[in-house]
Each structure stands twice: as structure tokens, then as C-alpha cells.
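Q: heads up, no residue letters with this:
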């Protein structure tokens, strides 16, 4: 079986070979772990964001940034295609590993999750594990991880710290914004998983989503980034069989649809976990049946809601 950690080593090499060009910087810590700053203390770049996102998808997809126009506004879109999306999205890209220690808070995702099996119920559902010696972790954080944080990652992955590679970026950095734009397929897969659908039935997928403009305040940026997916994110899934679950896997099925994520965050007292899970779904979903050639579409796009979230006038 493919090792998602070994599969991304070529992307790590590209980052390390192009540090100056990409506006990033690498560090070797006292425990010999490697940290690549893609957008914490560095400015980063779109190119760094693309490689950051490629790694988060375990090298099982391809990311690009393409131009789009919404009501005469030029908007960057993240475009992604993914093979083996159950592994790439749920087994790697999903931000499901909370990292916290004194002076440090971050969210881990990427290939290392498959070694640590966090959370185990996902890996049981997709029937996947990775036992690679090298552990590659993406981290959304406002500060760079230190040796103690990567010692913990190494322990959870049953490897030595010198085998840990951590890529770090603030969510509201250039690289972080690109990565958040690529999550539209992940949101679709995660929502289907929550609804009890066998996500292994999705063989390939693609998606396109506006990249939210950077904001100084991280919560404001994250709200706009989530609005990008929920109100204008599009996912196209190749499914083995038809299923009634698909109609529930779009944001319009939520009772909270029509409200911005920043409004929902205020209602939930700054706790996204209290927001209706149905909102964490793409705006538009197309399902192409592999066996019967069927094509079904669900949800809708809301450009007005998106532009309002970005602070733009129609």
C-alpha cells in the first residue's frame, strides 16, 4: 500500500531547493527535526502555498491557482484534483490534530496523521495506515513549533525527531489562504463521512473555490475562508453508486444557511464546534456515477453572500 509520507518527499525537496524563490525558510532544531516556515515569520508565496497544499493532500492530488471573475471582480481560485480522496482528504488533509503546549497552539494535518492515526475512527472507516519512518506534518499556527512540539509529534508517530518534517504557516498568510481554498473536496468528503456514507466509494474528485483575501485578524479571515467554500465552493465527485446522502452534503441543507461564518461564530461564542456541521459543506456538488454514467447536481452558488463576506460591493 502507498505510504503517504514517503509520497511527499519530492515536494519537500522542492521547497528546500527553492527557499529564496518561494519566500520561505527552513530550520534544523536542536533535536534534529526540520521546520519549514511557509508563512509564519516569512511572507511566503503562492508557489509555497501550492506545494504546502500538495503535501497536505499526501501527493495524491494536484493544486493550481487560477483566475476567476465574480460580478466583475477578479478573484483567485484554488483548483484541485484528487485521486484516492478518502486517503488524501480524510486521511491526510483534514485538520484534525490539535497541538497545544505552553506558548504554542496549532492544528496539525497532512501525512503524519496517518501514522499517528488521529482520529482513529476515520482510519478505521477508510481502512488505511502508514508506518513510514519519516513523518511529515502541516501545521496551521501563529508561531513556529519548537523542539518540544516536534518531540511530541515524533513520539505519537513512533519515530525519531530527526525524521519529523514540519511545515508551518499562519491561516491568514499567502500559503495558508491557498491551502484553505483547496479544502472544498475535503469538506465534501468529511460531510459524507459524517452522514454515514462509505467514502471509499468516491474514486476521484476535483474542486474549485475562491481564495479568501487576507485579513489582519485571523478569525475574520477564517470566517471569509469558510464562506468561500460554503457559498461558492464547487466539488465534482466520481462515485461508484448512487446514494440519497449526496443531497444532504451541501451547505444549503443547513438550517444556518444564509448566515456568514463570522456571524455564526459570534452566535456560538467563538466556538466553531458549536456551528451546525451541515454548514461545513461545499456550495455546489456534482456526482458522476462511474457505473451508470449518471450526473446529479446539488446545492447552489451565492455570489452576493461571498462578496459581502469579502467586503466587496455588487
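A: Received it, and whenever you're ready, just let me know what you need. Treat the numbers as computed from the prediction; the structure is a model and nothing was measured.

Q: Please count neighbours and contacts with C-alpha atoms only from this point.
A: Noted.

Q: what about the helices in the protein?
A: Along the chain, the stretches classed as helices by DSSP state H are 4-7, 9-17, 19-22, 46-56, 85, 112-116, 120-126, 147-156, 174-181, 184-194, 218-232, 261-267, 303-310.

Q: Switch these over to TSV; also include mean neighbour count.
A: What follows is the helices of the chain, written out as TSV (neighbours: other C-alpha atoms under 10 Å):
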stretch	mean neighbour count
helix 4-7	22
helix 9-17	15
helix 19-22	15
helix 46-56	26
helix 85	27
helix 112-116	28
helix 120-126	15
helix 147-156	19
helix 174-181	27
helix 184-194	25
helix 218-232	25
helix 261-267	17
helix 303-310	19
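
Q: what about versus this one:
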């Protein structure tokens, strides 16, 4: 697990290359930046698409996630859902997909996600994760409407030792179709991140699957951000398969759902306004799925807690 391979990055590079080949079908715009970096616009000036959002999510998971869509009539007003599963959930979600690298600079704000993070290893999270990679090319995903300016490209190049011409930046704003899809595809990732915050042994999480409704995109950033977060917080469901004692699995199931947070019970956009746009003032335990199942594979027990909050989805998703 710590052999210095380029597993996640090679997978993501393959997916990004496929996006370039299918750019017309996916409604993408591909260009080259001033430092030679490859830019894939999936929803800013480009129209983008649902499939582009799914490909973005696959790239951010380093190719270790299987993502599908479903129209589930039992879900009422929000039948369009994504399902994400991984047999390497810790690597896929925490070493790669989590948007934990601050790539802001000047008036440019963006959090970086994708396998490039396993190369840079500049986040506190990597004090927990021993995994590391070496690669000659990498992929960065940015939730933003603008391509990265040269100082950001240089920052990534310096931190990873990869020349700008071997870096691919895929970007799409939250307000776009692709942006909304790839954010909701993080339903499993938020469960893994919260499990880490709860000090559950990550090496004991061996399988994961999650699903959440995909809301309609909205032109207003705050509304769009609120909808994508609420889709997970009030409508997401995750099942984790874990090793270890059944009582540890039960404790995780009891603590993991979003309703255990002090900030649960209001639309995310409203919570964001209350804290004056300060993400770090929001209780981090809010960022988790609404419903959780934890299966202790060594005893055969499954523990369940939480549930979809339809009134809150009605308020947010409309």
C-alpha cells in the first residue's frame, strides 16, 4: 500500500485521456494553458453533461470507484440518483477524491481533489494515510468556473515534481450539470471522512457503497451548493463493510449519520449564511450521509441508523 507506485494517477490519467477523446460527445472544451498544462472545461464555458460529471467523479477516485445512475421511482420527487461503490474505499475516497488541498491564490479560490493529492501529501489527512505515489503525470479536479491561473499551476508542479505540461486540470462550477453530479458522487467519501474524524480504524473499512439523489442545477452559487450538500446530508445512504468487533461497527453506525451533528435540521445554504460563509465554523460532523448501514463482516451483524429527511429535501431540492 506504500510502494510508491502510480496506481491512482495512472488510472485517472487514462480516464482524463478518454474525456479528451470523447470531448464532443461529453460537451467539453479542451485547451492548453499558458504553462502547457492541459485544461478540460466540463461546465464553465462548456455545456458539459451528466456523463462528464460521472467521468470527473471516476477520475477523482483514481479509477477505484464504480459509478452508475438510476431512475428510482420509489424515491418520490427525486428519482435520479447516483450510486458509488468501491472495494478500495479508503484509497479512492480519502487518498484521492476528498477535496482537501487548498489551491487558492489571490482572487482565485479552489479546493483541489484527485490523485494529485497522494503525490503532494501536504494535507494533515496524510499523517493518517501512509499511502503515497510517484508519477510522471497527474490529474487535478477543481470545483470552479475558471481555469487555474499560472501561480496555482506552478504550486501544483512544485509540490508534486511534475512538469506543468504533464498536469491535467478538470474544472466545473457547482452550478453546472457536471459539477452537481460529481459533488453528489462524493456521498461515500463524506462517510469515509467522518469515520476518520470519529477515529474509526481506516484499515478496517474494506468495502463501501453509497447513493444520493442528484438535484437540479441552479444558476445561483449558494443555492446550487446548498442543494448538492443537502442531497447527501438529508438524502444520502451509505453501507460500509468493516472488520473488527461488532460493537465497534455498531458505534460507527450510531455516530456516522448527519443527524448527530449540532447543525443538522436546516438547509445547508441557510447554515452557510448563518456562519457568514465560513466553512470551518460549520460542525464538520454535519458532512455525512443521512442514513448509514455498517456491516461487521466477521460476525454477520448489520447496524442501521438515520434515514432520509424528506421535509428537508423538499425545502432544499424543491
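A: Done, it's in. Here the structure is a predicted model, which means the values were calculated and not measured.

Q: TM-score for the pair, please.
A: Remark: TM-score between the superposed chains equals 0.94 [TM-score structural alignment, normalised by the length of structure 1]; 310 aligned residues with a C-alpha RMSD of 1.5 Å.

Q: what would the helices of structure 1 look like in TSV with distance to residue 106 of structure 1?
A: What follows is these, written out as TSV (distance: least, C-alpha to C-alpha, whole Å):
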stretch	distance to residue 106 of structure 1
helix 4-7	20
helix 9-17	20
helix 19-22	23
helix 46-56	15
helix 85	24
helix 112-116	14
helix 120-126	20
helix 147-156	10
helix 174-181	13
helix 184-194	19
helix 218-232	13
helix 261-267	19
helix 303-310	25
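
Q: Select, out of the ones you listed, the one closest to residue 167 of structure 1.
A: For the helices of structure 1, proximity to residue 167 of structure 1 was assessed by C-alpha to C-alpha; helix 46-56 is nearest, at 7.4 Å.

Q: whereabouts in structure 2 does that closest one align?
A: Under TM-score structural alignment, helix 46-56 of structure 1 corresponds to residues 50-60 of structure 2.

Q: what's the closest of the helices of structure 1 to residue 290 of structure 1?
A: Comparing the helices of structure 1 by C-alpha to C-alpha, helix 85 comes nearest, at 15.1 Å.

Q: give me the stretch of structure 2 that that closest one matches.
A: Taken onto structure 2 by TM-score structural alignment, helix 85 of structure 1 occupies residues 89 there.

Q: do stretch 162-173 of structure 1 as well
A: Aligned by TM-score structural alignment, stretch 162-173 of structure 1 corresponds to residues 165-176 of structure 2.

Q: sorry, back to before: compared with structure 1, how much does the match of helix 85 of structure 1 deviate?
A: Mean deviation of stretch 89 of structure 2 relative to structure 1 after superposition (mean C-alpha distance after the TM-score superposition for structure 1): 0.9 Å.

Q: and that stretch, how far from the chain's centre?
A: Relative to the centre of its chain, stretch 89 of structure 2 is centred 12 Å away, using C-alpha atoms, centre = their mean, to the nearest Å.

Q: one step back: mind checking the helices of structure 1 for the one nearest to residue 243 of structure 1?
A: Taking C-alpha to C-alpha, helix 184-194 is the member of the helices of structure 1 nearest to residue 243 of structure 1, at 10.5 Å.

Q: Relative to structure 2, which residues correspond to the closest one?
A: Mapping helix 184-194 of structure 1 onto structure 2 (TM-score structural alignment) gives residues 187-197.

Q: Mind reading off the mean deviation between that stretch and structure 1?
A: Following superposition, stretch 187-197 of structure 2 is found to deviate from structure 1 by 0.8 Å on average (mean C-alpha distance after the TM-score superposition for structure 1).

Q: same question, stretch 221-231 of structure 2
A: Averaged out, stretch 221-231 of structure 2 is 1.1 Å away (mean C-alpha distance after the TM-score superposition for structure 1).

Q: which part of structure 1 lines up with that stretch?
A: Matched against structure 1 by TM-score structural alignment, stretch 221-231 of structure 2 falls on residues 218-228.

Q: and for that stretch, what are the contacting residues?
A: Stretch 218-228 of structure 1 has contacts (C-alpha atoms under 8 Å, 6 or more residues apart in numbering) with 171-172, 177, 180-181, 209-215, 260-262, 265, 280, 305-306, 309-310.

Q: Distance from the chain centre to it, please.
A: On C-alpha atoms, centre = their mean, the centre of stretch 218-228 of structure 1 falls 13 Å from the chain's centre.

Q: How about stretch 21-30 of structure 2?
A: Offset of stretch 21-30 of structure 2 from its chain centre (C-alpha atoms, centre = their mean): 22 Å.

Q: can you check stretch 42-51 of structure 1 too?
A: 15 Å.

Q: what do you get for stretch 311-318 of structure 2?
A: 22 Å.

Q: and the match of helix 46-56 of structure 1, how far from structure 1 on average?
A: Mean deviation for stretch 50-60 of structure 2: 0.6 Å (mean C-alpha distance after the TM-score superposition for structure 1).

Q: quick one: contacts for the residue nearest the centre of structure 1?
A: What sits nearest the mean C-alpha location of structure 1, by C-alpha atoms, centre = their mean, is residue 183, with 4.1 Å. Listed by C-alpha under 8 Å, 6+ apart, the contact set of residue 183 of structure 1 reads 93, 229.

Q: do the one 5 residues further on as well
A: Contacts of residue 188 of structure 1 were listed using C-alpha under 8 Å, 6+ apart, and they are 235, 249-250, 281-282, 285.

Q: where's it relative to residue 258 of structure 1, distance?
A: Using C-alpha to C-alpha, to the nearest Å, residue 188 of structure 1 is found at 19 Å from residue 258 of structure 1.
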